[in-house]
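>>> have a look at this prediction, sequence included:
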Amino acid sequence: MDGHRFAVSRLLPPPGLPRAIAYQSAMVAVGSGTFLTGSIVFFTEVLGLSAVQIGVGFSIAGLAGVATSLPLGALADRIGGQRSWAVGALGSALTFAAYPLVMSFVGFVVLMVVAAVTDSFANAGRTIYTADAMPAGDRVRTMAYARSYLNAGFTLGTGLGAVALAFDSAAALVAMVLLNSALSLLNAGLVTRLPAAPVVRHDRAATASRWAVLKDLPYVTTAVLLAVMMFHSVILVEILPLWAITHTDAPKPLLGAMLALNTVLVITLQVPASRGADSLPGAARLIRRGALVTALACPVAALAGRTGGGWTVVALLGVVVLVTTTELWFSAALWFVQTNVPPAASRGVYLGTAQTISSAADVFAPVGLTLLAIQTGGWGWWVVAAIFVGCALAAGPAVGWVARTSRIDAGADAPPPSSSTPDSEAAVRPTSA
């Protein structure tokens, strides 16, 4: 009994704000998981859209996300993280409520764009609020719990989506969409009831320095590195399943087991895997380790194309474990950089800049990785491995450059984030005058 209680306590976030954020993450993920499971069926059977129209809608929405990340970040800095989070969640709720009313392709595209913008705004607001409201030493751990609970909620949502699809009716598909809308609306209301974060002062100097991120070459360089590191997600979700069904003898049901394994690992290990992401040197170590692990996974994936039977299954599941390990370490490092490097008055613009770079990389990653890993017949996996080895080699110098660079916040020159006292708010967050 004591062992059971200990196991449960490890999965339970600390009381107060960390627990509230985790629970809300799970709730929102139930809605998004439900919707995403049946969204394509809803778009085709209820809205009457073609596959080409759906693809064009996703592409336009993606471009809108790239174009609006930076201005949305600036707006989030201006009105505050909590308000941005609430407004974005409310916008998402209204958008999904409007989906069943769509009568044309143009209306679909408009809603897709609005959904992308409101989701981006809500995510930026949540990150800014977490950074503002939590002590420096608790930010990464809080976000780790939130991500663990998000995955649990998403898993439940996919189950609900499957149930909706089983009814094979338009009413069930519409109900699936409206559930997502209702949970987003509830989330918006709950966000407004969270404790207010400390007010970040925006004087004239801070406003002028907000756009200094565009000249912050160390940060931009690191953002590019992190965007390339995000290729691991494309490998896990798109490239590896495609490789498995086209170049190995793996049974198709194994794809579901691969996804389930990833989900279980994230739910149970994200929090402990975040240890060490308490300083910039610690973040650099996690990035380096994560890059090397995926570099190791690439030749294992190639090997799966030459094995048979049980060995193929073992190889593919091994790749999932390795790339998921990268996912866990990389996420923790990313959260530390997001919440502790930017000046407090400019977090939104810094997040927007990183998101713009990441979104731009997302445009090319699926095609590029498919050409390398799939179209080459397997030898391209070694090229992908070399890319991640390059990331591992660049992690220390790039993050070290960020650590040595001073940034301006609220009109005062602030020292770079310290590596010696990472748990001190003053050490990792630029001071205000």
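Cool, the structure landed.
>>> please count neighbours and contacts with C-alpha atoms only from this point.
OK.
>>> next up, the contacts around the residue lying closest to Leu178 once chain neighbours are set aside.
Nearest non-adjacent residue to Leu178, counting by C-alpha to C-alpha, 6 or more residues apart in numbering: Ala97, 5.8 Å away. With contact set as C-alpha atoms under 8 Å, 6 or more residues apart in numbering, Ala97 has these partners: Val177, Leu178, Ser181.
>>> Ala283 now?
Residues near Ala283 by C-alpha under 8 Å, 6+ apart: Gly276, Ala277, Ala332, Ala333, Leu334, Phe336, Val337.
>>> before we move on, the earlier item: for the contacts of Ala97, which one is nearest Ala205?
Ser181 (40.1 Å; C-alpha to C-alpha).
>>> shouldn't the closest one be in contact with Ala98?
No: counting by C-alpha atoms under 8 Å, Ser181 does not reach Ala98; the two are 9.1 Å apart.
>>> neighbour count winner among those two?
The neighbour comparison of Ser181 against Ala98 (other C-alpha atoms under 10 Å) goes to Ser181, with 27 against 16.
>>> and the more buried one, how far from Arg204?
Distance, Ser181 to Arg204, by C-alpha to C-alpha, to the nearest Å: 39 Å.
>>> putting a second one here so we can go through both:
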Amino acid sequence: MSRPTPWPSTVLNRIPGGRDGRRMLVVSIIDKTGTGLWAGCTVLYFTYVSGLGLGQVGLLMTVSGGVGIAGAPLAGRLADRFPLVKIIVGAQLVRGAALLALLTTDNLFLLTLYSALGALPDRAGSVLIKLYAARLAGPERVRYQAIQRTTVNIGWSIGGLGAAAALATGSTRAYGLLLIGNVLTYVVIAALTLRCAEPPAPSRVAATSATACDRATATPTSPWRDRTFLGYTATDAALYLDDTILQVAVPLWIVHATSAPVGLAPLLLVLNTVLVVIFQVPLARFGATSRAARRLLVPLAGLFLIGTLALAASAAGGTALAVTALVVAVVALTFAEIIHATASWELSVALAPAHAQGAYLGVHGLAQSTQRFAGPLLVTGVISAGALAWPLLGLGLVAAGAAQHRLIRDRLSKPSLSVPKVTVSEY
């Protein structure tokens, strides 16, 4: 009689992609633990260690964020031409080197230059991991991405707690130590990534299996000429706004427009993280096919509307109403975040032809990068306009979801070009 497989082993064996899939998840959690160490004190480092003023810090963050937008399409284009694992390793090492360079100067120009150089591979990271998941996990890519996102949130939490403990010492030396800690994680994950096997590129499979006629009638090779995909990317940029609302708008709204205690802000961010960790993987099954992912756009619109209405309501009364409404808003917007992530993972790959998958996903990466750049300006404008602006923003997000739902209908009625008939497991 054989012994049953221990529970931890059973769980690990269910992770798509086998050993390399598990190894890349370890890379993700170490990566985000290091990022969590540094992200929470970045602005403070430039203020207290580099000695920059408020306007100078704002300029640095704006310029580096703008330059970083180019990272996603650049990474996608490179991934169609060179081994993906080597590109990921290169991006990790560049991120580490650019961050380490911050320790060498207090000059605003050089700090901005190094931050911008680091922003390029940083923004490319999500595209490269999505490509790796699509190539390694094949049809199970949505489940793999859901597991990967859960590990990311766990890593962020660990890093954030470590940063909080270090900064509690009140020493400016702690900022430099946190920076170095993040740099060391890049070295570690680069070494681990080198141990991952190179997954077969769909572009090569497509090139050998598709006839010239097939390629001529397929989706345009260049995503910049594909109006449907560009429209999808534009609407997805709007739907990514949940991230900025949760991370930027909610804390500012608590301080400037409600009677809720300021200490509620970090608790709501913890609530967001916990909900993502608990529900991202279970809910991923509802977006496992392209048509199912498209159907998720309907409840997504409803969640956006509930969340923005709750934010408006939080400014209408006393502390109890404010706290209750803010919790409702964060719960609704967190589930919007979870559902949108699931739908976006599947649709962005399903709409991309296999022979240009990297280029397409690189362009789609502009959606998240653009939102990160322009989103804070938009939500601060909403906050300045007052409570009635929140429902208007919610209706705008509903319109974006409806437009995307209609836009991609005809493309998804055709056989998917994103997953080759020969899967990774058959190689």
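Ah, there it is. Nothing here was measured: the structure is a model prediction, and the numbers come from that model.
>>> quick one: TM-score?
With the length set by TM-score structural alignment, normalised by the length of structure 2, the two chains reach a TM-score of 0.88; 409 aligned residues with a C-alpha RMSD of 2.9 Å.
>>> in space, what's closest to Trp401 of structure 1 - neighbours in sequence excluded?
That would be Pro218: by C-alpha to C-alpha, 6+ apart, it lies 5.7 Å from Trp401 of structure 1.
>>> just give me the match in structure 2 for that neighbour.
Here Pro218 of structure 1 is matched to Thr228 in structure 2, going by TM-score structural alignment.
>>> what's around that match, how many residues?
Residue neighbour count, defined by other C-alpha under 10 Å, stands at 18 for Thr228 of structure 2.
>>> list the buried residues of the helix or strand containing it.
If you go by DSSP states H and E, Thr228 of structure 2 is part of helix 227-239. By neighbour count on 16 or more other C-alpha atoms under 10 Å, the buried set for helix 227-239 of structure 2 is Thr228, Phe229, Leu230, Tyr232, Thr233, Ala234, Thr235, Asp236, Ala237, Ala238, Leu239.
>>> residues in contact with the corresponding residue of structure 1 for the last one?
By that I understand Leu239 of structure 2. By TM-score structural alignment, Leu239 of structure 2 lines up with Met229 in structure 1. The contact partners of Met229 of structure 1, by C-alpha under 8 Å, 6+ apart, come to Ala291, Phe330, Phe388, Cys391.
>>> what helix or strand is the aligned partner of the first one in structure 2 on?
Which is Ala291 of structure 1. Aligned by TM-score structural alignment, Ala291 of structure 1 pairs with Ala301 of structure 2. When elements are assigned from DSSP H and E, Ala301 of structure 2 belongs to helix 297-313.
>>> mean per-residue distance, that helix versus structure 1.
Superposed on structure 1, helix 297-313 of structure 2 shows a mean distance to its aligned partners of 1.4 Å (mean C-alpha distance after the TM-score superposition for structure 1).
>>> which part of structure 1 matches the next helix or strand after that helix?
Once the chain leaves helix 297-313 of structure 2, the next helix or strand it forms, by DSSP H and E, is helix 319-350. With TM-score structural alignment applied, helix 319-350 of structure 2 matches the range 309-340 in structure 1.
>>> was I right about His405 of structure 2 contacting Leu296?
No: counting by C-alpha under 8 Å, His405 of structure 2 stays clear of Leu296, with 9.3 Å between them.
>>> and stretch 94-112 of structure 2, how far from the chain's centre?
24 Å (C-alpha atoms, centre = their mean, to the nearest Å).
>>> repeat that for stretch 8-16 of structure 2.
Mean C-alpha position of stretch 8-16 of structure 2 versus that of the full chain (C-alpha atoms, centre = their mean) differs by 24 Å.
>>> ok, and what's touching it?
Gly21, Arg22, Leu136, Ala137, Glu140, Arg141, Arg143, Tyr144, Ile147.
>>> and the helices in the stretch 101-250 of structure 1?
Assigned by DSSP state H, counting those that start in this stretch, the helices in the stretch 101-250 of structure 1 fall at 105-133, 139-167, 170-192, 204-209, 217-229, 231-234, 240-247.
>>> same list (these) but as JSON lines, adding distance to Ser359 of structure 1.
Shown next, in JSON lines, are the helices of the stretch 101-250 of structure 1 (distance: least, C-alpha to C-alpha, whole Å):
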{"stretch": "helix 105-133", "distance to Ser359 of structure 1": "11"}
{"stretch": "helix 139-167", "distance to Ser359 of structure 1": "20"}
{"stretch": "helix 170-192", "distance to Ser359 of structure 1": "24"}
{"stretch": "helix 204-209", "distance to Ser359 of structure 1": "24"}
{"stretch": "helix 217-229", "distance to Ser359 of structure 1": "8"}
{"stretch": "helix 231-234", "distance to Ser359 of structure 1": "11"}
{"stretch": "helix 240-247", "distance to Ser359 of structure 1": "21"}
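>>> so which of these gets nearest Ala344 of structure 1?
Here helix 105-133 is closest among the helices of the stretch 101-250 of structure 1 (C-alpha to C-alpha), at 7.5 Å.
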